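[1] Sequence plus predicted model, see below.
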Amino acid sequence: MDARETSKQSRLLNAADEILGPTLARGRGEDIAILFGDAKITFSELNAEVNRFANALQPFLAKGDRALLLLKDSPTFVAAHLGIMRAGAVAVALSTRSTAKDLAFAIADSGAKAMLIDDEFLPLYGQAIALTTHRPELVAVCGTAAADMRSIDDLLVDAASEFQSAPTAAQDMAFWLYTSGTTGTPKAAVHCHGDVVVGDWYMQAFGYGPGERVFSSSKLFFAFPLGHVLIGGLRSGATIILYEGWPDSDAIAAVVERYRPTLMLSVPAFYRGLLRDGLATRSGFKTVRCYLSAGESLPASLYSRWREATGVPIVEGIGATETMFMVIGGTPADHRPGATGKPLPYVEVKHLDLEDRPVTTTDSPGILWVRMESLCRGYWRQPAKTKAAFRDGWFRTGDVFIVDEDGWWYHQGRADDLLKISGQWVSPAEIEECAATVPGVSEAIVVGAEDEDGLVRLTMFLVASDGGNDALQQQVQERLLGALSKYKCPRRIVFIDAVPRTATGKARRFRLRQWTAANFLMRLMRALRLDSTNLQDTQSQLVREMQRRCVACECQDRCADDLDQGLSETSYQSYCPNAEILVSMRISNALN
């Protein structure tokens, strides 16, 4: 690092001041910062509440100490998050969908000195602390506190509304985000105070600023809304709209109708759901100026359907917990349906193949590497994973793209989702987008798993508007064969009610891969001495319904154990969703 870079990193800078300071410095303290329920909170009022949190928490938190937030989206979340950073400590927002095991890991891994928690999560907290020896010194509760805890109201009651921000430097820790990966141990991405100023170009490109209203269906403990709503929205002087409940289509539609946001952030699964439920045609959605999408690829067909329903485009982009802000994306003035976008001005990119060699030809897959000033400083206390993902200031995102001759980048999925079929790399995204163009198909997911011969075979999972039937299956297969090389066309199609998803809205492909590889239903039929081939030929609709139940079953691990150990009727009848059908078939076989 040269002297200029060292000076840049060591300059005094506090993230909370960088987020709220610009609006206050412009003399616009009476502008509305937050809309929440019936409340309208100005920037001046929010700044005072941030100071109260900083004063109240300072006795418990030294510089760099961690404070956990297990809070629903609310003004309390925002003020606490900013107050912790203003005091020089580290804010760690946790998923409100955490399991006891996840929460216990975060408590122990962070060594948190304080925790702020909504009272509805206290039973979860009780389960979590039984799994770890570490205890936060302060547990402050939003709502009714237990005997050995303090309420947040009590904590703030005598706290002053003025506070001198801690003298933090740009490279000092400010906040962490635990990665939301679909598998494996969570990793805490360590972000610093200087990171919050990096996304300004992106916010300006979308017209963030005073008078704009920004809303996200995703919750603030995710990087997407934390970076582009709490940080980007407030830093630009826009009003942010908060909804504390866990979102569903009806709830989000109600928020949009009531508050009329001008910018809305969501994920493809939510846009698809709003169209499916007939809500996207409501007047509120037509007054949104621009929609943003991240989390996974936005199919061109979904873009078209949304624009037809609302008259407004969805602009796609991709970022990561490790980057905080978008790295590849379009803008309202320059985007292309089906493309993720182009590298953004504040990001350096590399496009490398699976052997880390530069990709030199168009439309060839490669992994995106990025370097930018908001890149996290690695994963807390996980040196091996940090070394694997970060190299010489670059971050290996694990996201696979192809780049066309015009410089547009197209997301092909994660590197571990790519499939090698007949000696060639296959992207599930290409197959899924093709299937989604068939009328009646709501969503398609393709996974690969080895068969009994050790060859990778493709399975396509379809969500159909009418549940699915033989005719639709044939239409999909004909569309695929007419548009794609034969080796890219899945021979097996399974209809499901809904794609299993993470809390961030990403498809849980590993879950579907596990189901495919385990071959539960066919093994179960064989264990009961049923002719699965004959049943598929003669009772295809029944087998399709059994597959649908089997994929959604939460007892797959138990089923796998039973099958491995030698299944007995008494063991599976208590939990298998297909038990009644299978027993009837077995009796019928015996009678015949």
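    Thanks, I have the structure now.
[2] contacts, neighbours, all on C-alpha from now
    OK.
[3] Buried residues in stretch 513-524, which are they?
    By neighbour count on 16 or more other Cα atoms under 10 Å, the buried set for stretch 513-524 is 513, 514, 515, 516, 517, 518, 520, 521, 522, 523, 524.
[4] so the second one is in which element?
    Element membership for residue 514 (DSSP states H and E) is helix 509-518.
[5] following that helix, which helix or strand comes up?
    In the C-terminal direction, the helix or strand that comes right after helix 509-518 (DSSP H and E) is helix 520-527.
[6] which other helices and strands contact that next one?
    The elements that helix 520-527 packs onto, with contact taken as 3 or more Cα pairs under 8 Å, 6 or more residues apart in numbering; DSSP states H and E, are helix 532-538, helix 540-552, helix 556-565.
[7] Contacts for the last one next, please.
    What it means is helix 556-565. With contacts defined as Cα atoms under 8 Å, 6 or more residues apart in numbering, helix 556-565 is touched by 515, 518, 520, 523, 524, 527, 568, 571, 572, 576.
[8] Farthest pair within these?
    Taking Cα to Cα, the two most distant members of these are 515 and 568; they sit 20.6 Å apart.
[9] ok now the helix holding residue 514, how far from the chain's centre?
    Here the centre of helix 509-518 is set off from its chain's centre by 20 Å, with Cα atoms, centre = their mean, to the nearest Å.
[10] Then stretch 181-195?
    Offset of stretch 181-195 from its chain centre (Cα atoms, centre = their mean): 13 Å.
[11] same question, stretch 42-58
    29 Å.
[12] Can you tell me what sits against that stretch?
    Defining contact as Cα under 8 Å, 6+ apart, one finds that stretch 42-58 is touched by 20, 23-24, 28-34, 79-80, 82-84, 86-87, 155-156, 159-163.
[13] now, which of those lie within strands?
    32, 33, 34 (DSSP state E).
[14] What strand or helix carries residue 68?
    Assigned by DSSP H and E, residue 68 belongs to strand 66-70.
[15] Put this next to the first one:
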Amino acid sequence: MSEHASAPILTGPELEGMEDYRSVMDVFHAAVKRFADNPAFSCMGQTLSFAELDRLSADFAAWLQHETELKPGDRIAIQLPNVLQFPVAVFGAMRAGLVVVNTNPLYTEREMAHQFKDSGARAILILANMADKLEKVLDRTDIEHVLVTELGDLHGFPKRQLINAVVKYVKKMVPAYSLPMAVPFRQALKAGAARKHREVERELDDIAALQYTGGTTGLPKGTMLTHRNLVANMLQARQAIGPGLHEGKEVVIAPLPVYHIYTFTVNCLFLMETGNHSVLITNPRDLDNFVKELKGLRFTGFIGLNTLFNALCNREDFRSLDFSKLHLTISGGMALTKAAAQRWEEITGCPIAEGYGLTETSPIVSFNPIDAIQLGTIGKPVAATSVKVVDVDDKALPFGEPGELCVKGPQVMKGYWNRDEETAKVMSDDGWFHTGDIAVLQDDGYIRIVDRKKDMILVSGFNVYPNEIEDVVAAHPGVLESAAVGIPDENSGEVIKLFVVAKDDSLDAETLRDWCKKELTAYKVPKVVEFRDELPKTNVGKVLRRQLRDEEVQKTQKAEEV
């Protein structure tokens, strides 16, 4: 930690090992060679060893190189839930020199069309369950190559046929679609296995992934994460979490979506680098089956977030599991409450170490030391990372004073894809990234988040930006104006409340919610709708979301007092 009397900067230790690698693929090759026989990823009872991951990803890379004209630097969208195909596709695409565009499988057609067009993706691997949506937006994108996979594709015979048949014919989860050019993923792997892939040299400053995040325009922006960013964050995670982890011996539960930067870095990259075994949970919202999967596992690690910890601890079947091997629980994605952390430790015997990060920082910025967890904080800066807090004039503030948290380090993004103006708003010329989160630096080296980006809503760990919701609502012919804010919720941290000024009295809340469901992912759909005659505004006519949010907080406080 370095500090000045009035302007402290907290800095993590030196970063070790960065000189050993030039790309994510260097890390991958070292891991698959060193841990070849170890289990790498499991899903629904099927396991891929590191050697199998190496072989299958090479097959996919060979198909991309020989059966398409895609070049290094081209973008490929991967729209999958937590299935074994995900790591195979990610590492295969990177081996072919492509840039991975992680895409939420819950996206609506509108959201898909924007992300594919904005990223310039020329290829996509998509789960059959959402291929009907792709069919409807394909002509609005630059996508030329479509690969479709089914849920059980990497399972052995006959389990593969059984899983795929149940999903398609019994549960009817695969709507009919017509994509004549689509290549089945298994067919691509088979064709690739007959060819030899060429290893593509990538440099640390080349883009490895475009990770989309919300923005002030209401449309998500592509965060350019380079090989340097991702390699650095893997190694930073190793140094921060490493003391509580045994190389090649951990079994870590991964219930959060791998397309999300949190799990993408921790499970897909960091745990791969350390030779450990990630158990991918395809549908964690199905808590009955989730807990059943956990029953047969002697898991040693668990990656989660506050709402999931709460939901599991409320279940008797979860409380009766064997936690004797569990020694590492990590929380991120949203604030961890002391009540949730204490209850988890009472039930499992394992404390939760909370970290903090953002999509723009690959994501890990800080982490609670495993042997010195301080609940209510986000820990200390990870290696090679500096943090400071500043006031509205960008002047650094002393310990104990809240200000905007700024971050500097090798994990900070290259910038927003094709958004130089947006990049300039958050990145200073000397490399400081302005997070928009309000924090306090403690003189013991720990950091506390005291508030968040003023308009962002956090629903179960997912960032929701009001502008996007308001843009969708504004398109309804019965709406004059609207404002979306987050209100406290016991289960998801926050839910979205929509304030609406209608053009006439015929518009009702359910009609508006149905309208939103067509255009927005489920967690972005307003849970509460309130109609008003007018909305509070500034003297230049800007809606005061903060005032609306403060009114809701006061209502909640009064209700609790009663």
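    Right, received. Where do you want to start? The structure presented is a predicted model; accordingly, all values stated were derived computationally and were not measured.
[16] TM-score for this pair?
    Laid over one another, the chains give 0.72 as their TM-score (TM-score structural alignment, normalised by the length of structure 2), with 442 aligned residues with a Cα RMSD of 3.3 Å.
[17] related to what we said a few turns ago, pull out the buried members of the contacts of stretch 42-58 of structure 1.
    In the contacts of stretch 42-58 of structure 1, burial by neighbour count holds for 20, 23-24, 29, 31-34, 79-80, 82-84, 86-87, 155-156, 159, 161, 163, counting by 16+ other Cα under 10 Å.
[18] Tell me how many other residues surround residue 560 of structure 1.
    When neighbours are defined as other Cα atoms under 10 Å, residue 560 of structure 1 has 18 of them.
[19] And the one 5 residues further on, by the same measure?
    Per other Cα under 10 Å, the neighbour tally for residue 565 of structure 1 reads 9.
[20] Tell me the one of the ones in strands among the contacts of stretch 42-58 of structure 1 nearest residue 458 of structure 1?
    The nearest one, if we look at those relative to residue 458 of structure 1 and count by Cα to Cα, is residue 34, at 47.4 Å.
[21] how far away is that closest one from residue 233 of structure 1?
    Computed as Cα to Cα, to the nearest Å, the residue 34 of structure 1 to residue 233 of structure 1 distance reads 10 Å.
[22] okay, and the common contacts of the two?
    The contact lists of residue 34 of structure 1 and residue 233 share 239, 240, where a contact means Cα under 8 Å, 6+ apart.
[23] Quick one: map residue 226 of structure 2 onto structure 1.
    When the two structures are superposed using TM-score structural alignment, residue 226 of structure 2 falls opposite residue 192 in structure 1.
[24] residues in contact with residue 237 of structure 2?
    By Cα under 8 Å, 6+ apart, residue 237 of structure 2 lies in contact with 266, 270, 364, 382.
[25] Turn those residues into CSV, including distance to residue 259 of structure 2, neighbour count and secondary structure.
    Shown next, in CSV, are the contacts of residue 237 of structure 2 (distance: Cα to Cα, whole Å; neighbours: other Cα atoms under 10 Å; DSSP: H, G, I helix; E, B strand; the rest coil):
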residue, distance to residue 259 of structure 2, neighbour count, secondary structure
266, 11, 24, helix
270, 15, 23, helix
364, 16, 28, strand
382, 23, 29, coil
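[26] ok so, going back, so which of the helices and strands packed on helix 520-527 of structure 1 is the most surrounded?
    Comparing these by mean neighbour count (mean count of other Cα atoms under 10 Å), helix 540-552 ranks first with a mean of 18.
[27] Whichever strand or helix holds residue 102 of structure 1 maps to which residues in structure 2?
    For residue 102 of structure 1, the element it lies in under DSSP H and E is helix 100-110. Aligned using TM-score structural alignment, helix 100-110 of structure 1 spans residues 109-119 in structure 2.
[28] Just the ones in helices from the contacts of stretch 42-58 of structure 1, please.
    Taking DSSP state H, the ones among these that sit in helices are 20, 23, 24, 79, 80, 82, 83, 84, 86, 155, 156.
[29] Need the counterpart of the third one in structure 2.
    In the superposition onto structure 2, residue 24 of structure 1 corresponds to residue 32 when matched by TM-score structural alignment.
[30] Same check on the last one?
    Pairing criterion TM-score structural alignment: the partner of residue 156 of structure 1 within structure 2 is identified as residue 189.
[31] residues contacting that match?
    By Cα under 8 Å, 6+ apart, residue 189 of structure 2 lies in contact with 56, 59, 60, 63.
[32] Check the burial of the aligned partner of the third one in structure 1 by counting its neighbours.
    Mapped onto structure 1 by TM-score structural alignment, residue 60 of structure 2 lines up with residue 53. Using other Cα under 10 Å, residue 53 of structure 1 has 28 other residues around it.
[33] doesn't residue 53 of structure 1 fall inside a helix?
    Yes: when the secondary structure is assigned by DSSP: H, G, I helix; E, B strand; the rest coil, residue 53 of structure 1 falls within a helix.
[34] how near is it to residue 112 of structure 1?
    Using Cα to Cα, we find residue 53 of structure 1 at a distance of 17 Å from residue 112 of structure 1.
[35] same deal with residue 300 of structure 1?
    According to Cα to Cα, residue 300 of structure 1 and residue 112 of structure 1 sit 44 Å apart.
[36] Same drill for those two, tell me which one is more crowded.
    Between residue 300 of structure 1 and residue 112, residue 112 has the larger neighbour count (other Cα under 10 Å), namely 22 against 16.
[37] Sticking with the more buried one, tell me its helix or strand.
    Using DSSP H and E, residue 112 of structure 1 sits within no helix or strand.
[38] ok, now residue 413 of structure 2?
    Applying DSSP H and E, one finds residue 413 of structure 2 in no helix or strand.
[39] What's the match for it in structure 1?
    Per TM-score structural alignment, residue 413 of structure 2 is aligned with residue 376.
[40] got a list of what the residue positioned nearest the centre of structure 2 touches?
    Nearest to the mean C-alpha position of structure 2, by Cα atoms, centre = their mean, lies residue 260 at 1.9 Å. Residues touching residue 260 of structure 2, when contacts are defined by Cα under 8 Å, 6+ apart, comprise 102, 104.
[41] Could you tell me how far the counterpart of it in structure 1 is located from residue 322 of structure 1?
    Under the alignment (TM-score structural alignment), residue 260 of structure 2 pairs with residue 222 in structure 1. With the distance defined as Cα to Cα, residue 222 of structure 1 ends up 11 Å from residue 322 of structure 1.
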